[in-house]
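Asker: sequence isn't available, so here's the structure alone:
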């Protein structure tokens, strides 16, 4: 199982494997997102088209209804109330005057006459109750299934007169989209009568009634309630929803863009992976070429300003003199497993360069930064023990700094750090306050000293939210009998504030910038040479 996992990890770390995986994942994600986006766009387009159709339909229906109402009003305002030539002539004049009136009828319950002597239209039978009965007008709707366009599609009545518009006039006026239906909803929304198009199942499954001018979407159709002033009925336009081919057409346009973005993502991952692989190879080459240097950031007694130790820092200076930031190559070395080689390099170089001065000054120490890899594996104890024996340096003169984020498994880290501490090494928590440590957490770890992060030191003396963090950490450390080192000191007032809180040790550019081995030895010995000078001491 372990062999399979290792093989899989090695395969995935290859640039082309990562690029192909990134392309496939990007394509899958983009296509998965494209489906709801395409559906949303099609639905939005449907709604827009429905609104356009509805507004146009409403405008034409208003024209049609206005003509029918005006024709009825004209007939009711004239004095004739008897079927005869004059009445028929009056009915014909109204039908000629208003182009949407196909037939005008007089019916007083006993006699009936029309502008069409042959009575070609299909009008409601005498005595039939109107489908809609308003305070002024009555409305009759006829079946839309009749094939004859000359038959009446809609009839309005007032008093003893009725006017109708033919199916053909109604179709021309409304201009209904294909497979659409124009419905009149009555009985407080419980029944829908088709004026044009096919009858529809009613009421819809949900979301009815909507506000005027809003669209209701069902599984198969879209319903648009046209704004009207009448409370007796509602006019509803019903249109079929887009078919699957509409969604596929939308997806077809989105497919090239999704694939192009996925290919770009794959190319970017390939570039970054190759760059990372290249930088990883450069790390190995830099170790062979001796491009890594060790600098020493002095740790001073704040009361005497004397050096008590130093933090060993690794720097990468290329052959052309350019520098690569530790913030770039340290995480890379951790991810590629090369960090252990860098830690060993720092240990070897520190004892080679400062071995004589450490032997001559037993109170002096150098702290070495450990990564999570160093902390979790037992190798570091063996490495440092061998080097200390070679250079005859006491274990107490080599301290180890670990970050809170570097302790992946706290229980394992506690055991490993305790083993180092049992051999005489001091354990320092670096950048304290930026991780997840708490008082209970610290009590479980074998720690000798806390190093307060520069961000909290910078806030000292300012009215900032983080200005009280450093004093809190200091008091907590003192309660646990831990030493405190303040990092990043740059101003004298910071020294005074720290001293007032009981802090004894600090480091920062106020005292010294990171020094090479020659400079550091000179500060310690006052210029006296304790051993032969190395070629890279002052580089």
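Answerer: Cool, the structure landed. If you're wondering where the values come from, they're calculated on a predicted model, not measured in any experiment.
Asker: CA atoms for contacts and neighbours, from now on please.
Answerer: Fine.
Asker: how close does the nearest residue to residue 137 once chain neighbours are set aside sit to residue 233?
Answerer: Nearest non-adjacent residue to residue 137, counting by CA to CA, 6 or more residues apart in numbering: residue 158, 5.2 Å away. According to CA to CA, to the nearest Å, residue 158 and residue 233 sit 17 Å apart.
Asker: ok, residue 84 next?
Answerer: Counting by CA to CA - residue 84 and residue 233 are separated by 36 Å.
Asker: neighbour-wise, which of the two wins?
Answerer: residue 233 (21 against 12; other CA atoms under 10 Å).
Asker: surely the more buried one touches residue 186?
Answerer: Yes. Here residue 233 lies in contact with residue 186, judged by CA atoms under 8 Å, at a distance of 4.9 Å.
Asker: one more structure, for comparison:
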């Protein structure tokens, strides 16, 4: 086989699948990593916000309990009494994070506190309604740091409250939050956070404010680079935990999983190489190339004249197959015919070559009604499909008659076929008026076996025996003489092939053989040349 033409053929399927095997697993795995990581980050952020709300609720529960107990000690005749102050001291000591307790008048003036005597007024700015209230984070000069006011309103409109260090709220928020993220507590009534860990830009503070105004939603897009996750307290409706999640870019996520991606890439590369090797072997296999040739109709009919050796008249032609790709011969018939039969493609090959010859058949038999076309068949091609093909050919092309078609059956493969079906097929073809001959008679081991299955109309002597004519002492020469005698005894027409010299022709004519073919008369030729030769006569 002409390997250069095989290699030059561009197999797109191989290239496309190779690229898919190399890139698709990596792309899918990368996509899954990005999706899973982002979903996991979102879940972690949601869990962190919910956990923060839970911890804050516990803190507020303790403070609320302390404020209720202080309110129970309130003496309406006094703004502040000894039991209340003592209780304030005890509770400040017991509750972690609480700096001080205080009592404010309805006008906001400090009435009493367990803090320093020089402590000034507290700014509560709380609505006069029941329940616990808490302020945003504020700076308190007296203690030199920030804090949060948590308070209740008693029956006289006074404020019983506590000052909680902001550091304690931030401690509740400290859940190993990534440095690029932020977590905060908010009172929905205020724009500033109660406590914050991490950094939040002013633009994102605006986005957080919008999120707080939509309590029914819990997930918001802050901007192209971050998302907002909110968790609302059911026990304290004004308490909201806000998690600002920075979106990781695809590059950042994949960079963190580079070892896995390298492994996937290596596996993909191995898969691609395995596929490429498989396709390479398949493409270079005869079966694939024959299938490809049939698909692209690369087999062309060539014709070698069968002549009357006494007069030189062309009686017919044998249809031969030639394989061309891009104008160049791919392989010799001696090579690809056997391979086609081995791979079960000879029927398709014969049909393709014969079909391409039909138009020429019609033109020639219209001018030369007795001119015939001899078609080679192997024994396993002698089946009902062949009969149907021939019958259809005769019905669809009225110019072509049964006498214009002959079949030459080769010896190879006779042992493997069903003898009964083989004989029935031959009888059907003969009944349609088609001559059946034995091709390359004597070259194999099944020649004589044919006579027990069919009665042929003619024998074709293999070129091997014709080439032995100059060597009368050879075994092949003796076999040739025996074949000639057998044909005469059975009254069979003989067609000799492989005639290359005048000596071959004279000997055959002397033996009473009239028909022959070979390079002495003409080499196999393409359709155009055959038509030109016949038209010139």
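Answerer: Yep, it's here. Computed from a predicted model, the values in this text were never measured in an experiment.
Asker: ok, back up a step: quick check: the residue nearest to residue 137 of the first structure touching residue 139?
Answerer: No. Here residue 158 of the first structure does not reach residue 139: they are 9.2 Å apart, not a contact under CA under 8 Å.
Asker: number of nearby residues for residue 13 of the second structure?
Answerer: The number of residues packed near residue 13 of the second structure is 10, by other CA under 10 Å.
Asker: in what helix or strand does it lie?
Answerer: helix 12-71 (DSSP states H and E).
Asker: residue in the first structure paired with residue 93 of the second structure?
Answerer: Aligned counterpart of residue 93 of the second structure in the first structure: residue 96 (TM-score structural alignment).
Asker: three-state assignment of its match?
Answerer: Put simply, residue 96 of the first structure is helix when judged by DSSP: H, G, I helix; E, B strand; the rest coil.
Asker: for it, what are its contacts?
Answerer: Residue 96 of the first structure sits next to no residue when contact means CA atoms under 8 Å, 6 or more residues apart in numbering.
Asker: and what of residue 130 of the second structure?
Answerer: Per CA under 8 Å, 6+ apart, neighbours of residue 130 of the second structure: 152, 153, 154.
Asker: nearest to residue 8 of the second structure among those residues?
Answerer: residue 152 (88.7 Å; CA to CA).
Asker: my read: that closest one touches residue 131, true?
Answerer: Yes. Taking CA under 8 Å as the definition, residue 152 of the second structure is a contact partner of residue 131 at 6.1 Å.
Asker: neighbour count: the two, which is higher?
Answerer: More crowded of residue 152 of the second structure and residue 131, by other CA under 10 Å: residue 152, with 25 against 11.
Asker: residue in the first structure matching that one?
Answerer: Using TM-score structural alignment, residue 152 of the second structure pairs with residue 157 in the first structure.
Asker: ok, now which ones touch its match?
Answerer: Residue 157 of the first structure makes contact with 72, 137, 138, 139, 163, according to CA under 8 Å, 6+ apart.
Asker: which of those map to contacts in the second structure?
Answerer: By both residues aligned by TM-score structural alignment, their matches' CA atoms under 8 Å, those still in contact after alignment to the second structure are 72, 137, 138.
Asker: okay, those in CSV with neighbour count next?
Answerer: What follows is those, written out as CSV (neighbours: other CA atoms under 10 Å):
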residue, neighbour count
72, 24
137, 15
138, 17
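Asker: so which of those residues is the closest to residue 228 of the first structure?
Answerer: residue 137 (15.2 Å).
Asker: quick one: the aligned partner of that closest one in the second structure from residue 112 of the second structure, how far?
Answerer: Mapped onto the second structure by TM-score structural alignment, residue 137 of the first structure lines up with residue 132. Computed as CA to CA, the residue 132 of the second structure to residue 112 of the second structure distance reads 19 Å.
Asker: one more: residue 5 of the second structure?
Answerer: Separation of residue 5 of the second structure from residue 112 of the second structure (CA to CA): 103 Å.
Asker: which of the two has more residues huddled nearby?
Answerer: For residue 5 of the second structure versus residue 112, the count of surrounding residues by other CA under 10 Å is larger for residue 112: 20 against 14.
Asker: confirm the more buried one sits in a strand?
Answerer: Yes. Counting by three-state DSSP, residue 112 of the second structure falls inside a strand.
Asker: now the helix or strand hosting residue 473 of the first structure: buried residues?
Answerer: Using DSSP H and E, residue 473 of the first structure falls within helix 469-479. For helix 469-479 of the first structure, a neighbour-count test (16 or more other CA atoms under 10 Å) marks 469, 470, 471, 473, 474, 475, 477 as buried.
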